[in-house]
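Visitor: Build me a model from this:
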Amino acid sequence: MSSLSLLSRPSSSVLRHHHHKPTVTTTTRLTFNSPRHLTIKAFSAPSPVQPLTQDDLKKLAADKAVEYVRSGMVLGLGTGSTAAFVVSKIGELLASGELKDIVGIPTSKRTQEQAASLGIPLSVLDDHPKLDLAIDGADEVDPDLNLVKGRGGALLREKMVEAASDKFVVVVDDSKLVTGLGGSGLAMPVEVVQFCWKYNLIRLQELFKLEGCDAKLRLGDDGKPYVTDNSNYIVDLYFKNPIKDAWAAGKEISAFEGVVEHGLFLDMTTAVIIAGKDGVSVKSK
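Guide: Next up, the predicted model:
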């Protein structure tokens, strides 16, 4: 993909207010304006008889992330297995009265159904175009806190909601950490219109030929093409080698006619909460 090396990273003048080249440091502090729970510190997980499962780790990270939520906030509610723990915890706190006056903006029909079942008041971006906070999971996190998201199929709505949020907190277990995006060998999704999807699949595979990319149409459990909440298809890209320049890659993918959105979430993250066998830690900008 020789063309990618010729592309320059977008200048700061064209980025949104929270899209800038980060200097990432590992820290145990993330401060919000509210006086409650201003500091998050790394802590040790309990020592159960049985080893912690991946779901246990996700729940630890999700519980920590919900400490960022304040009464009166408009919240972006993510999609996926980790985000489901976040939504569940918010529902519990609303039911107990610890949280009040929350408005949730779900990133998928699945999240909308879960949140509604828990009594979380819901709305849409059209009515709340500026959010206080979004919490979501991620499929990959690189050292600069850039992400791959969308293996749950909700990448378009996730990116729209999270880009509209003042703060974007990501919750993961440590298996999601990579040295370079695409490095896990798992899917990096691209949402495409149904019309001539194979045409774009071939173009995407050719674009990343040097990375050893294999492009596949995502199928549902019934063996038919998976259809997103937006009535589109997903082409999953599988890389043998990490993407060398994610900014250039994202720009070239978006330039293809018929591509709706890609799963590279670049310079959007405020903090990443990481649950591992030794406890929970926080990386922030």
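Visitor: make it CA atoms for all contacts and neighbour counts henceforth
Guide: OK.
Visitor: residue ranges of the helices in the stretch 151-285 of the chain, please?
Guide: 155-163, 197-207, 246-254 (DSSP state H, counting those that start in this stretch).
Visitor: want to put them side by side, so please do this one too:
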Amino acid sequence: MISDDLDQLKKTAATEAAQFIRNGMVVGLGTGSTAKHMIRALGEKVRAGMTLRGVPTSQETAALAKQAGIPLLEADNRWEIDVAIDGADQVDPQFNLIKGGGGALLKEKIVASSAKQFIVVVDHTKQVPILGGSFPLPIEVIPFGWGSTAREIESLTKSRVVLRERNGGPFLTEAGHFIVDVHLDRITQPGELETALNLIPGVVETGLFVGRTDVLIIGTPQGVRTVHAPRK
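Guide: You can find the predicted model right below:
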């Protein structure tokens, strides 16, 4: 099955990402299907004697890390994160990302921005020539007045904005916020769009990760490719 093949590519790439981790590091642990493979690979390193501590980006990730035997830092710590490893829903040729399909974009961005190095792991289908189109842009908003916030987003982007739902009601993030998904055909200036969206009252954070990726690890049918971003 194609999905099984893609999952194997994710696993291979995530295992490669785990090779960047050294003894004594504090590691930011992403959320999602690719991150699960990475957490299992790190758990094997811990069982083999490596010392490391993790900062999870979701309750799901925290539970997986504990199962894998990875010690975790408390959420209210002032972290010194050496490396954060996470997946992405889309990545463009400039290493800009769309993230947030799993709803953990706020914590993911906090952890990524706190890390000395941010490693992104994807399978080859996540690479796109330009962000947008096949995947909507998630934006985390506060529930109060979310409809007005969504209207402002629609006005700015000239695009359809849809409230994410689950089990017949609004999807709630771990911080108690809503997510709206913005259906944009093309995001030609992701940095400018990220800045403009964050100026709208009610917007907590966007799923645009611009200029943050240091290393991109791609699982392909021909093998794993590791690409370093140009110097920032």
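Visitor: Return the most buried member of the helices of the stretch 151-285 of the first structure.
Guide: Mean neighbour count, computed with mean count of other CA atoms under 10 Å, is highest for helix 155-163 among the helices of the stretch 151-285 of the first structure, reaching a mean of 23.
Visitor: Tell me the counterpart residues of that helix in the second structure, please.
Guide: Using TM-score structural alignment, helix 155-163 of the first structure corresponds to residues 105-113 of the second structure.
Visitor: Give me the residues contacting the matching stretch.
Guide: 28, 30-31, 55, 57-58, 81, 84, 86, 99, 118, 140, 204-207, 209, 212 (CA atoms under 8 Å, 6 or more residues apart in numbering).
Visitor: Surely D267 of the first structure touches P143?
Guide: No: if you go by CA atoms under 8 Å, D267 of the first structure and P143 don't touch, sitting 11.5 Å apart.
Visitor: mind checking how far the equivalent of L193 of the second structure over in the first structure is from K176 of the first structure?
Guide: Using TM-score structural alignment, the partner of L193 of the second structure in the first structure is A249. A249 of the first structure sits at a distance of 21 Å from K176 of the first structure (criterion: CA to CA, to the nearest Å).
Visitor: And the strand ranked longest in the first structure, what's buried?
Guide: Secondary structure of the first structure per DSSP state E: the longest strand is strand 165-173. Residues 165, 167-173 are the ones in strand 165-173 of the first structure that count as buried (16 or more other CA atoms under 10 Å).
Visitor: residues in contact with stretch 53-69 of the first structure?
Guide: 32, 37, 82-83, 85-86, 89-90, 133, 135, 169-173, 273-277, 280.
Visitor: Spell out for me which residue occupies the centre of the first structure.
Guide: A138 (4.1 Å; CA atoms, centre = their mean).
Visitor: what's the counterpart of that one in the second structure?
Guide: Match for A138 of the first structure (TM-score structural alignment): A88.
Visitor: And for R218 of the first structure?
Guide: Superposed on the second structure with TM-score structural alignment, R218 of the first structure falls opposite R164.
Visitor: show me what contacts T149 of the second structure?
Guide: So T149 of the second structure contacts 141, 200-203 (CA under 8 Å, 6+ apart).
Visitor: Can you give me the distance of it to K107 of the second structure?
Guide: Distance of T149 of the second structure to K107 of the second structure, given as CA to CA: 21 Å.
Visitor: circling back to that earlier point, my read: the match of A138 of the first structure touches T125, true?
Guide: No: counting by CA under 8 Å, A88 of the second structure sits too far from T125 to count as a contact (10.7 Å).
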